[in-house]
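K.L.:
Provided below are the primary sequence and the corresponding predicted coordinates.
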Amino acid sequence: MDVREYIEHDATGLAELVRAGKVSAEEVQQAARTAIESVNGELNALVGDLFDKALDASETGPFAGVPFAIKDLVLHAEGIPQRDGCRLLGPGIPFPYDTALMRRFREAGLAAMGVTATPEFGFNAATESVANGPTRNPWDTTRSPGGSSGGSAALVAARALPVAHANDGGGSIRIPAAASGLVGLKPSRGRVSVAPDFADPLMGLGIEFAVTRTVRDAAGLLDAVHGSEPGDKYLLPGPATSYLDAARPPSGKLRIAVTTTAPNGVPVDPACVAAVRATAAALEAAGHTVEEAAPEFDVEAFDHANLTAWCSFLADGAYGAAAALGVELSTDVLEHTTLACAEYGKTLTALDMYAAERVFNATTRAVAAFFTGYDLLLTPTMAAPNTAIGHLDANDPSLDARGWYDRIFAFAPFTALSNVTGAPAISVPGTPSAEGWPVGVQLVGRYAAEETLLSVAAYLEEATPWADRRPGVLAR
């Protein structure tokens, strides 16, 4: 299989070729290796080198032989060093076991070939770090592919990989999907297990999954990896048939709320507004009821509670790692804003954490009440199509913890709400900007109702197709 053929197939298509014996898994993975090496010099999407050989995976899983990569954060594979995007961990800490999701990726047949870049501890809407340098967007290498799953998104967007691991604590699946022209599904809290290392990472905000180019890949992969592990806090009902069966245009009529107004009041780029309006028109033309509406919640309290969650998470990670390694925290091992957030997080008390939990509860109940009247909420994914490299500089010494938080969420004001509520959300490509950049639109659904999101996303994939769009940096 040569690279020109390889890049024309999504993960489902490649798996079908392998199953039919039209190409071997080894041939697919060699094409992937060539494809990745052809673009990584421009994109800086990998951490370290490709593995000498793909990690072991099932030869009978639904994605048997399909090339894959794992993000350098939260999920880990046995024996593979994890760095979390920071200098503090040096060459990385290898774990002696797979996380549950890594095991399920292997059982699905996905052949992990390397580790993808993330910003330091994942707290950035761009993928740039002192440790690894900036990861670049294949659509425009002066721009970021988004964060924190930007390394994965850059390789999938450049068609070097069909699918890659990603996770999302405030938009980190959906933001890079939007900036890079991909499908980014954030499943419901509890849909994908975070065992054994966590119960509720980031006070429940953290969700594990992937970025893909097609809706059917997102649906098929969710079929392969969803479900609880012994000891998990959540046991969600599964789909009536399968997520892949759900990923077809809906037969019924839906009531869809739409807003282009950012909850925190930041201005929204006209290209993002236009993409949402075009999507709303397509949904209305399909017979769905589309009307202006948005959930109401205390935005000031929400932001303070979200800051509490993130800074406590960063304090736990940074101070915990420093104690284990016998290292003193300073800007020699952490970026300025990470250190500022960790130091602020260290000052938080049990009362602060309970106060944040109360805000999250009030917000979740207000949004759930809103969804008793609507099936979906349509918004821009971000307030702008992307950011220039360096705009979200986590090493900026002028920013304290709140200043850094505000900088991030001025760019990404629409995504964090569904992390707090636990509801599923998906970003799909909308109408590109005048510059030719991808622009994402976000659909948010009711808790545990991924089927509705996948169904509408599948309709949009047919009605406003994006499969033929090609970035400037394309695997070859």
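P.N.:
Right, received. Where do you want to start? Numbering: from 1, shown residues only.
K.L.:
From here on, just use CA atoms for contacts and neighbour counts.
P.N.:
Noted.
K.L.:
Identify the residues contacting stretch 296-303?
P.N.:
Residues outside stretch 296-303 that contact it (Cα atoms under 8 Å, 6 or more residues apart in numbering) are Pro263, Asn264, Val359, Phe360, Thr363, Ala366, Val367.
K.L.:
this is the comparison structure:
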Amino acid sequence: MTRVHAFTDDVLADHDAVGLSALLRSREVGVLEAVDAAIARAEQVQPALCPVQHAAYDEARREAARLDRDGLGDEAFAGLPTFMKDNVDVEGMPTNFGSVAYVARPARHDGGVMKQWRGLGTVTLGKSRLPEFGLTASTEFLTEDPVRNPWHTGHSAGASSGGAAALVAAGVVPLAHANDGGGSIRIPAAACGLVGLKPTRGRLAAELADTVLPVQVVAQGAVSRTVRDTAHFLAAAERVRPARRGLRPVGLVEGPAARRLRIAVMTDSVTDIPTDDATRASVLGTADLLAAAGHELVEERLPIDPAFADDFALYWALLGLLTSRLGKVLYSRDFDHAQVDPIVKGLAAMVPGRWRSLPGAIRRLRGAGALYHEVFRRFDLVLTPTLGHVTPPIGHLGSDVEFDLVFERLRAYVGFTPAANVSGGPAITVPTGLGEVEGGSVPLSAMLSADHGQERTLLEVAYELEAARPFPVITG
């Protein structure tokens, strides 16, 4: 096992985003100092972990020098170094969606997501890596090096926000942009021992392309090492761009609440593929912590139609077909379909024989919110695993694996996260400890889900869990 991180005694130390931002505002740390330290850390881990897609270090240094000269504004994270995921537009940077099928030109304008992040005051060091079009659960490629897990470089960092999670877990930056269309914030957070909140649909700004999908499954957010960073990020982002009409602001959540909750516990997914022992134990241990704190825990099989998994798989395949077959229209005139990743090609190939099933699948997925709401008439939260088993070795979900096999492996791995994407509800992943694997250990996690608009409750309980069982530290 090789554990790789960049934590050292520079100005970043082991500060979270809230702590570092306070030092920047007080001028105890200069913005250029912090940016230089983050760049040095990124360059240190890049050979082993490969999390950076596009480095914009010179531009970041110029922006940092300007902020040191002109002074910081009142933004929540003014001067904080970070990375954006390579599937959102940042002016002057290419957006390649993890693909080698084309070479993107620099974006002419910021997308909606970057506009919101600029309102936070962060300094963007570049773009983090994702698997092609974010359509699989490990950041691996056919012809390029994978993103490796800082806790164990022989294992996956998850996906699709795998580069973001590796950068934060390794200590390069304390907070990084991530997004989630089927678990892509929560999966890498679980793999890398981080906090990952998928907000309610409409809570944060979106890219235009995400709003025109037949089923709007993508949510924007961040990965962090502490609950307070995620809470402060959400509150600050809401101040920059309020949530869509009908969603009350979450506001700043600063700790647990006194209210005790009724929480359903489910350890096996609707696919009926058993959860592995380490993951099951981590979730049941989390349930014991919550019960000891006075919450009511009820083991229950939730009323989710087993056909949901098949419907989501077909919709997932449709996204693969659209992104690969419409590449010349969506991405670049030089898009070369022959260079598309085999997993994306395999997904696309699932659709032609099932065209007649698509309208019904989309209709049922659009209607999933009603059943989701019904669950929360009886429970405040639902506690489940994030994933069906611990993060796998590099290659288990590789692009060179025969498609039918890798697809079955993906179904076994990612059985819990898609429900929140389809329904639009919020869910949060928190670390629960470490699980032993060959040659070392990797993080374990649990996931809490809530009804629409209930991010405050998720964060309050996440604070409670963090205090009761401090999250693992990679330097330990």
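P.N.:
Yep, it's here. What you see is a predicted model; the values in this text were computed from it and never measured.
K.L.:
How alike are these chains, TM-score-wise?
P.N.:
The TM-score (TM-score structural alignment, normalised by the length of structure 1) is 0.90; 458 aligned residues with a Cα RMSD of 2.4 Å.
K.L.:
Now the buried members of the contacts of stretch 296-303 of structure 1.
P.N.:
Among the contacts of stretch 296-303 of structure 1, those buried by neighbour count (16 or more other Cα atoms under 10 Å) are Pro263, Val359, Phe360, Thr363, Ala366, Val367.
K.L.:
Pick out whichever of those sits closest to Leu17 of structure 1.
P.N.:
Nearest to Leu17 of structure 1, judged by Cα to Cα, of these is Val367 at 43.4 Å.
K.L.:
Check the alignment and tell me where that closest one lands in structure 2.
P.N.:
Alignment note (TM-score structural alignment): Val367 of structure 1 maps to Tyr372 of structure 2.
K.L.:
That match looks like it's in a strand, true?
P.N.:
No: Tyr372 of structure 2 is assigned helix when assessed by DSSP: H, G, I helix; E, B strand; the rest coil, not a strand.
K.L.:
That one and Gly424 touch, don't they?
P.N.:
No: using Cα atoms under 8 Å, Tyr372 of structure 2 makes no contact with Gly424, being 9.2 Å away.
K.L.:
got any residues that touch both of these two?
P.N.:
What both Tyr372 of structure 2 and Gly424 touch, as defined by Cα under 8 Å, 6+ apart, is an empty set.
K.L.:
quick one on the thing from earlier: which ones among the contacts of stretch 296-303 of structure 1 are found in strands?
P.N.:
Nothing among the contacts of stretch 296-303 of structure 1 maps onto strands, per DSSP state E.
K.L.:
Of those, which belong to helices?
P.N.:
Among these, the ones falling in helices (DSSP state H) are Val359, Phe360, Thr363, Ala366, Val367.
K.L.:
Take these and lay them out in a markdown table including distance to Pro295 of structure 1.
P.N.:
Listed next are these as a markdown table, based on distance: Cα to Cα, whole Å:
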| residue | distance to Pro295 of structure 1 |
| --- | --- |
| Val359 | 15 |
| Phe360 | 14 |
| Thr363 | 9 |
| Ala366 | 7 |
| Val367 | 6 |
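K.L.:
ok, those residues vs Arg4 of structure 1, which is closest?
P.N.:
For those, the nearest to Arg4 of structure 1 is Val367 (45.8 Å; Cα to Cα).
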